[in-house]
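# sharing a sequence plus its predicted fold:
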Amino acid sequence: MNIHEYQAKEILDRFGVPTPKAEVASTPEEAKEIASRIGGKVVVKAQVHAGGRGKVGGVKLVDSPGEAQEVAEGLIGSRLVTNQTGAAGVPVEKVMVAEILDIKEELYLSIVIDGDLGSPVVMASTEGGVEIEEVAEATPEKIFRVAGDPLIGLTTYHARDIAMALDVPAKSLRATTKLISDLYNVFVENDCSLVEINPLVVTEDDQVIALDAKINLEDDALFRHTDLAGLRDPNQQDPLEQRADQSDLAYVKLEGGRVGCMVNGAGLAMATMDITKAAGADPANFLDIGGSADQKRIEEAFKIIIDDHDVEMILVNLFAGIARSDVVAQGIVAAARETNATVPMVVAMRGTNAEEGIQILADSGLNITGAPDLAGAAEVLKEKLLELGDSN
């Protein structure tokens, strides 16, 4: 689950991580008042779940409270389009007004889960203020990595090693070590999947401050953090993703895809997307219906795919276990009839009640072509794409 920068800042403040003075505003008038309290010269930052704000006017330095009001007036109520959003952009409902710091150096610091190691990994670099992916590609030797122990955590001497790798001033070494330890506590105690500070800045008076913060929370751990679950902003989500959340479906809209995918199991869903790409078309979505989906949930999953106007064909790949093939088939047929769907479908069903499910689909009269397995589905998909015209 993504949260806004101002929300991430509030979490960092609770854990003692130094951040700039800042407040959030929902109206231009509030932005002006906050700028006056902070001291006039401030930065106004659009609060959206997307990076690249600064490149498209979503982050602006201003010299007066009046100018802060003008900038906020232009941002609040608009839609911000960045390289991380779709063409429609995302709505700006709030701005964060923060003090401007005298910056001497920009650094990078983040914590993520390393799947191979099975533990959190702290990544640090002296190349702050730019995308870490660019640093990893151009100068990977400038990224310093330290794994935390799942039981012990991040030891103080490891935090000190990271601070030294960042080459902070000697007088700031102790404060930076504490900041890194506190940030690690933020990650672990809130069940985060990402904590990123970019940039972590050293000011002219050698203070080390988390200037910009990004925190992603692990959805599957939110039951342990009811307070954090309330930070979700559904307005930042794609409308189809909102509907999927309400039905407990794992769904991600993918821009520009033509083939809607309905699968049970995340790993199988990823493989299905790969097969779709190999067949010559981009997948329109990731959709995992889960292992225990009932007919109602199947119907909603199908309707979500149909309501995506980019979808020209649907690929259903089911390896049935708890989620029975006949129940999935009944859900597909019911939803297709309710929505008057005419989109061609390619369906591969194996496992529990597969024969019954295939028969239900065959008797439905819908535009459905069966396939024995995923490889067979790929061949059928290629043929259907040729019938529709040139593939992506």
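Nice, I can see it. Remember, it's a predicted structure, so these values are computed and weren't measured experimentally.
# for the rest of this, base every contact and every neighbour count on C-alpha atoms.
Will do.
# next up, the contacts around G357.
Contact analysis of G357 by C-alpha atoms under 8 Å, 6 or more residues apart in numbering lists 325-330, 349.
# for it, give its distance to A335.
15 Å (C-alpha to C-alpha, to the nearest Å).
# again with N190
39 Å.
# can you pull the contacts of the nearest residue to G40 once chain neighbours are set aside?
Once flanking residues are discounted, G40 sits nearest to S64: 4.7 Å by C-alpha to C-alpha, 6 or more residues apart in numbering. Counting by C-alpha under 8 Å, 6+ apart, S64 makes contact with 35-36, 40-42.
# using CSV, lay out those together with distance to D233, secondary structure and neighbour count.
Below are these laid out as CSV (distance: C-alpha to C-alpha, whole Å; DSSP: H, G, I helix; E, B strand; the rest coil; neighbours: other C-alpha atoms under 10 Å):
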residue, distance to D233, secondary structure, neighbour count
A35, 25, helix, 28
S36, 28, helix, 16
G40, 30, coil, 20
K41, 29, coil, 20
V42, 25, strand, 26
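# take a look at this one as well, against the first:
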Amino acid sequence: MLRNVMRRGAPLVGINPTPFIHRKLPLLPLKAVVASQVRYLNLHEYQSKQLMAKHNINVQRFAIAETVEQAENAARGLKADEIVIKAQIHAGGRGKGEFSSGLKSGVHLTRDPKKVPELVKQMLGYKLKTNQTTEDGVLVNKVMIAQALDIAKETYFAILMDRDSGGPVMVGSPDGGVDIEHVAATNPSHIFKTNIDIDSGPTKTQTLDMAMKLGFQGKAVEEASEQMQNLYELFLDVDATQVEINPFGLTPQNQVVCFDAKIAFDDNALFKHPDILSMRDTTEEDPREVEAEDCGLNYVGMDGNIGCLGTINLFVLTQVNGAGLALATMDIIKLHGASPANFLDVGGGATTKQVSQAFKILTEDQNVKTILVNIFGGIASCRTIAEGIVDALQNGPKIKIPIVVRLQGNQVEEGKECLRRSGMNLTLRDDLDEAAIESVHLAAS
């Protein structure tokens, strides 16, 4: 099926195609493949290394530590000539970061295992700020203690889904250890791309050719080729959309090693991988988004600081038009000079309980000045949504901020009547533009 889509030239980015490219898996009943929303799953570096090691991919020897004592024992147990200590957070730029303890850099090297506890004491329990974190930084709960290896040669290698090719491709460059975007911009002739047949995978000839283009020589060519084959097996087995190795390196002992990895997953296929899903670390995620996901809501927190009229909370409940209506409502809020505090889409199967929970999440945001409810009723009728609003206002935490409601669609009159009978202080508008203008006005009051 995917091959037919590819021949038509349909783009793959955004449609999560990887479940279709596996080895002739049996078709499942529709209800068996419906999965709850899971935001892009981020793995820590040590977790990516664990997955690679299981697929016979060469990585450094390492251990993970959550206490100073564990770190000390790990450093002694590695029996390495040199040890690298890396803070484990979901952000790049760790080497140039700074801890709230005053320690510079989230990556440290030492040849003396006795120095490891001293360094780890200044990492665990402190926040690490990098150019990819917030100003406040990210709390470090784990550090990776690993064998430090010298790198004689750094290259770049990745397997990913490619829009232009309509399927998986291998991408490589002899210029590793730097941002691949920089290489593509300054030296595009050093970027090599090879299409992969979705039935047979990369051939030995293809991986050998890629290894030589990356500058490997002698016995290292064969080993690099084998590592590429193993990386493709990992790509398939975990339903990845991207496996990026940078650097894909060579040690002075002529061993090919994957020193660092970034793995992106097809979230729609994670229901098949409970072991991978269990690796998810929600401590660095927005707690509102985690709570919303647990309730079956689609929520994305936003800054809401653009404009001079304060912050408006955009609460969009859609069915027929889906997220498109939500985005259009965000646009109209911006058009009238304010900024949305979040994106929230309950979806077509919304229940009264979900709507009530949505209000709870929204009102926990202290920046919110107004709640705009924009409903296009379909399967989730206006009456259902209205009942949820009333339940939230009557039985949930007291909401002191103004609420503007615009209803259209299935059972719109029943929904309006439900809101009127409640006696709640709500502003009803039929026109979305009028509702947006009123929300902006109330937020500025």
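Structure received. The structure displayed is predicted, hence computed values, not measured ones.
# TM value for the aligned chains?
Overlay of the two chains. TM-score (TM-score structural alignment, normalised by the length of the first structure): 0.86; 386 aligned residues with a C-alpha RMSD of 2.9 Å.
# still on that earlier bit, the residue nearest to G40 of the first structure pairs with which position in the second structure?
With TM-score structural alignment defining the correspondence, S64 of the first structure maps onto D112 in the second structure.
# could you look up the SS state of Q359 of the first structure?
helix (DSSP: H, G, I helix; E, B strand; the rest coil).
# do L200 of the first structure as well
strand.
# next, count neighbours for the counterpart of it in the second structure.
In the second structure, L200 of the first structure lines up with F248, judged by TM-score structural alignment. Counted with other C-alpha atoms under 10 Å, the neighbours of F248 of the second structure add up to 29.
# if I look at F248 of the second structure, how far off is R76 of the second structure?
Applying C-alpha to C-alpha to F248 of the second structure and R76 of the second structure gives a distance of 27 Å.
# higher neighbour count, N190 and A335 of the first structure?
Legend: neighbour count by other C-alpha under 10 Å for N190 of the first structure and A335, higher for A335 (21 against 18).
# the more buried one in helix, strand or coil?
At A335 of the first structure the chain is in helix, as set by three-state DSSP.
# which helix runs longest in the first structure?
Once the first structure is assigned using DSSP state H, the helix that runs over the most residues is helix 173-189.
# and that helix, how far out from the chain middle?
24 Å (C-alpha atoms, centre = their mean, to the nearest Å).
# now it: buried residues?
Across helix 173-189 of the first structure, burial judged by 16 or more other C-alpha atoms under 10 Å covers 173, 175-187.
# so that helix matches what in the second structure?
Counting by TM-score structural alignment, helix 173-189 of the first structure pairs with residues 221-237 of the second structure.
# that stretch: average distance to aligned residues in the first structure?
Aligned to the first structure and superposed, stretch 221-237 of the second structure gives a mean residue distance of 1.7 Å (mean C-alpha distance after the TM-score superposition for the first structure).
# other residues contacting that stretch?
18, 22, 51-52, 55-58, 159, 201-202, 204, 207-208, 210-212, 216, 240-243, 255-256.
# drop anything exposed from those.
18, 52, 55, 57-58, 159, 201-202, 207-208, 210-212, 216, 240-243, 256.
# go through the residues you listed and flag which are in strands.
159, 240-243, 256 (DSSP state E).
# list just the nearest of the residues you listed to I371 of the second structure.
The nearest member of those to I371 of the second structure, counting by C-alpha to C-alpha, is T241 at 36.9 Å.
# the closest one is in contact with M161, isn't it?
Yes: the pair T241 of the second structure and M161 passes the contact test of C-alpha atoms under 8 Å, sitting 5.6 Å apart.
# for M123 of the first structure, what are its contacts?
M123 of the first structure touches 108-111, 143-146, counting by C-alpha under 8 Å, 6+ apart.
# these into TSV, with extra columns for distance to E127 of the first structure and secondary structure?
Output for those, formatted as TSV (distance: C-alpha to C-alpha, whole Å; DSSP: H, G, I helix; E, B strand; the rest coil):
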residue	distance to E127 of the first structure	secondary structure
Y108	6	strand
L109	10	strand
S110	13	strand
I111	16	strand
I143	8	strand
F144	11	strand
R145	14	strand
V146	17	strand
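# from these, pick the one nearest K55 of the first structure.
Nearest to K55 of the first structure among the contacts of M123 of the first structure, with distances taken as C-alpha to C-alpha, is Y108, at 19.0 Å.
# just give me the neighbour total for whichever residue in the second structure pairs up with the closest one.
Matched by TM-score structural alignment, Y108 of the first structure corresponds to Y156 in the second structure. For Y156 of the second structure, the neighbour count with other C-alpha under 10 Å is 23.
# right, and Y156 of the second structure touches E181 too?
No: checked against C-alpha under 8 Å, the pair Y156 of the second structure and E181 is beyond contact range at 11.4 Å.
# what range in the second structure matches stretch 301-309 of the first structure?
Stretch 301-309 of the first structure covers residues 358-366 of the second structure once aligned (TM-score structural alignment).
# whoops, I mixed them up, stretch 221-237 of the first structure
Using TM-score structural alignment, stretch 221-237 of the first structure lines up with residues 269-285 of the second structure.
# ok now stretch 152-170 of the second structure, how far from the chain's centre?
Mean-position distance between stretch 152-170 of the second structure and its chain equals 20 Å (C-alpha atoms, centre = their mean).
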